[in-house]
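Colleague: the sequence and its predicted three-dimensional model are supplied below.
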Amino acid sequence: MSHAAVAAKRPSTLRGATLPNWSPWAIAAGSLAVAAGIGLAADLQSHIQWGLIAALLFLAGTYGIAARVEGRRQAKDRIATSLVWVAFVLAVIPLVSLIWVTVQRGVKVLDFYFLTHSMGVVADSEPGGGIYHAILGSLEQVALATAIGAPIGVLTAIYLVEYGRGSLAKAVTFFVDVMTGIPSIVAGLFILSLMLMFDMQPFGFAGSLALAILMMPVVVRSTEEMLKLVPNELREASLALGIPKWRTILKVVLPTSIGGITTGIMLSIARIAGETAPVLLLVFGNPFINANPFEGAQASLPLYIYQQYSQSAGSTAAYDRAWAASLTLIAFVMILNLVARGIARWKAPKTGR
């Protein structure tokens, strides 16, 4: 065997000592054990304090061990990676805890009967009843809000990206940014002031108008970013063939970005589906089924949750119904997010080999 082949088989001596792959898990386990000991010794009642101590010990332990074995430069890299993981865990724990508590308490009364019946004449303090009227109201209100807000938002984004120049475009962009940050109660008060001017009673469509106001800036921003991702070469090629600009937008730009636009619309729907303040002011709630959003008070899931929880002080039944409705609302939002991801994958540009 030649000297070159022997040298190739020898392990490289240029690479220094490295920690094994299982070292982060070992450091994390040791940090948890030490944090538990400190918590017990200091009589810390909150497990959140234990977790924060464990996170600090994990970061300090990672840096100390890595600096001793691998050197300070590699230790800095490991501490940056550890910070990312700690931030990820700190973000996931509240989410998992929220879902776990909601599922644990919401499944007590969540069944087919609960989903297909309204409260009707059932008092808040009595067992029974359901959320069919609230589900119907939420679906109608959100659908109407989407029918109003989504087209306006998409057309506004098309104007800003494809046509917007000068002071008008800057003014539209400024007001979109302002609308993005307005509280939902402000949108509800705006529609309520219009209702009081015309002496109108609460009805479902009024809530849809407030939700559409909250939805439009989100759609504008998401659609604007998707349109900016379309390569200018596609627009220029279409225009070079003599195709008008409006037809280029309709046949080239929108089909290319339709996946991202649809995803943004779905995420904005998920955002407005849980708004409570506008429907509390404008829709007013109704224990009976009202399938007409243009006449009379109407229920919705967020409002139902608020009303049931506010009556749960002396009633276990109302408390259980509030958690079951919360679980239904979370499931609805999760389904919308999954649908948005599916559409994004389905409409993603296909790259050939």
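Modeller: Sure, I can see it. Everything numeric here is computed off the predicted structure, so don't read it as measured data.

Colleague: from here on, contacts and neighbour counts on C-alpha atoms
Modeller: Noted.

Colleague: from the chain's centroid, how far away is the lengthiest helix in the chain?
Modeller: As assigned by DSSP state H, the longest helix anywhere in the chain is helix 72-106. Averaged C-alpha coordinates place helix 72-106 at 17 Å from its chain's average position (C-alpha atoms, centre = their mean, to the nearest Å).

Colleague: and the next helix or strand past it?
Modeller: For helix 72-106, the succeeding helix or strand toward the C-terminus, using DSSP states H and E, is helix 112-116.

Colleague: quick check: buried residues in the helix or strand following that following helix?
Modeller: Beyond helix 112-116 on the C-terminal side, the first helix or strand identified by DSSP H and E is helix 132-158. Neighbour counts using 16 or more other C-alpha atoms under 10 Å place 132-138, 140-146, 148-150, 152-154, 156-158 of helix 132-158 among the buried residues.

Colleague: packing partners for helix 132-158?
Modeller: The contact analysis (3 or more C-alpha pairs under 8 Å, 6 or more residues apart in numbering; DSSP states H and E) places helix 132-158 against helix 112-116, helix 204-228, helix 254-272, helix 301-310.

Colleague: please redo it, this time with the cut-off set to 7 Å
Modeller: In terms of contact count using 3 or more C-alpha pairs under 7 Å, 6 or more residues apart in numbering; DSSP states H and E, helix 132-158 is assigned the packing partners helix 204-228, helix 301-310.

Colleague: also this one, for the comparison:
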Amino acid sequence: MATLQASPSEVNESDLRGQKLPNWSPWAIAVGAIVISAVIFSLTGDSFNKARFAVLAALLFVVLLTGASFAVEGRRQAVDRLFSTFVYSTFVLAMAPLISIIYYTLAKGLGVIDGDFLTHSMFTISPDSFGGGAYHAIIGTLIVTGIAAVFAIPIGVLTAVYLVEYGDGKRFARIVSFFVDVMTGIPSIVAGLFIFTFWLLTLGFQKSGFAGALSLVILMLPVIVRSTEEILRLVPMELREASYALGVPKWKTIVRIVLPTAFSGIVTGVMLAIARAMGETAPLLLLVGTQAKINFDPFSSGDAANPMATLPTFIYSQLGAAAGNPNAPGTARAWGAAVTLIAIIMIFNLLARFVGRFTRARG
């Protein structure tokens, strides 16, 4: 009698993979690592520290999970679990500072924000007194960043178009690309010093919102150029060739085919640049200063010492007025301004994603 053999579809998957740890085992091992860490802290008499406790528990989890996998699943699966755990751990470590900053800022600043804070300035309000708000700083941030965006976005996008579409193999394109790389690493204070020397000392202008916007243009340009350049290179060459085959000129192909296809990515890069510009402090302290009242004119110096306020400089001035006192009114206003700045950047990013989603080219 012939021996019946199971077809490949009838072979149990577990027989091919060998023994596996139960799905609940990583959670059980994590609980065990926490318990063992707590026992070690109690036996050594070491004072409880959240950071050290977390590091010890994480190391024990990796060791115990790898050991259990090696004993049950074998060397190959154990090595796979080790590196998978390492990848997840590094992701958690990378996200922990961001989550901590957002949580701490919201915890400290949300209680400060109300209607008065968002609609009143610090005019006639003493730094040591409660009250006032960041309305003048919000207006200044939007004006300065808006002016910088008006200059930086077209220059950056057109530079990226030249590098991708026209500059292939050209010496001038290599020079432009080199200086873009150099500008990427320029500290913000250096950009501020350049505008200070050129705009204030050489040309004789006073501090103003426009001067601060010029320094932000220098910081935004490399981000826009590099992000746009990478997105344009992702546009399939077949789209360009199909357009050329129909007799469409190159400039019209770029305007009607390439840029709409890459629009969503371009918007994302622009928002990264705007987010960086909104958070800059050093060049704005040097070129814009601080102000207690509203100034809508970015070209007017107003009071030569304090022409226009922005959220980063407002935070700096309020913390300086608090003199390190965590319970001072200035400290509370600084946290409120920090939450406001985060909220503005988040709103702009959400708007950019909305625009990019509903304006991207569709096949």
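Modeller: Received it, and whenever you're ready, just let me know what you need. For clarity, every value in this text was computed on a predicted model and none was experimentally measured.

Colleague: TM-score for these two?
Modeller: Laid over one another, the chains give 0.94 as their TM-score (TM-score structural alignment, normalised by the length of the first structure), with 350 aligned residues with a C-alpha RMSD of 2.0 Å.

Colleague: returning to what we had before: need the winner for burial among the helices and strands packed on helix 132-158 of the first structure.
Modeller: Each of those was assessed for mean neighbour count using mean count of other C-alpha atoms under 10 Å. The highest is helix 204-228, with a mean of 25.

Colleague: distance from the helix or strand that comes right after that one to the second structure after superposition?
Modeller: On the C-terminal side of helix 204-228 of the first structure, the closest following helix or strand by DSSP H and E is helix 232-240. Relative to the matching residues in the second structure, helix 232-240 of the first structure has an average distance of 1.1 Å after the fit, by mean C-alpha distance after the TM-score superposition for the first structure.

Colleague: packing partners of helix 232-240 of the first structure?
Modeller: Using 3+ C-alpha pairs under 7 Å, 6+ apart as the test, helix 232-240 of the first structure ends up in contact with helix 245-248.

Colleague: which stretch of the second structure lines up against the helix it packs on?
Modeller: When helix 245-248 of the first structure is aligned against the second structure using TM-score structural alignment, it corresponds to residues 250-253.

Colleague: got the contact list for that stretch?
Modeller: Here stretch 250-253 of the second structure makes contact (C-alpha atoms under 7 Å, 6 or more residues apart in numbering) with 240, 243.

Colleague: got it, and stretch 90-107 of the first structure?
Modeller: Residues lying outside stretch 90-107 of the first structure but in contact with it, judged by C-alpha under 7 Å, 6+ apart, are 320, 323-324, 327.

Colleague: before we move on, back to that, same question for the match of helix 245-248 of the first structure: list its buried residues.
Modeller: In terms of neighbour count (16+ other C-alpha under 10 Å), stretch 250-253 of the second structure has its buried residues at 250, 253.

Colleague: how big's the offset between it and the first structure?
Modeller: When the first structure is superposed, stretch 250-253 of the second structure averages 0.9 Å from its matched positions, counting by mean C-alpha distance after the TM-score superposition for the first structure.

Colleague: check the mean deviation of the longest helix of the first structure from the second structure.
Modeller: In the superposition with the second structure, the aligned residues lie an average of 1.2 Å away from helix 72-106 of the first structure, counting by mean C-alpha distance after the TM-score superposition for the first structure.

Colleague: nearest residue to residue 37 of the second structure in space, please, no chain neighbours.
Modeller: In space, not counting the residues next to it along the chain, residue 37 of the second structure is nearest to residue 57; the distance is 5.7 Å by C-alpha to C-alpha, 6 or more residues apart in numbering.
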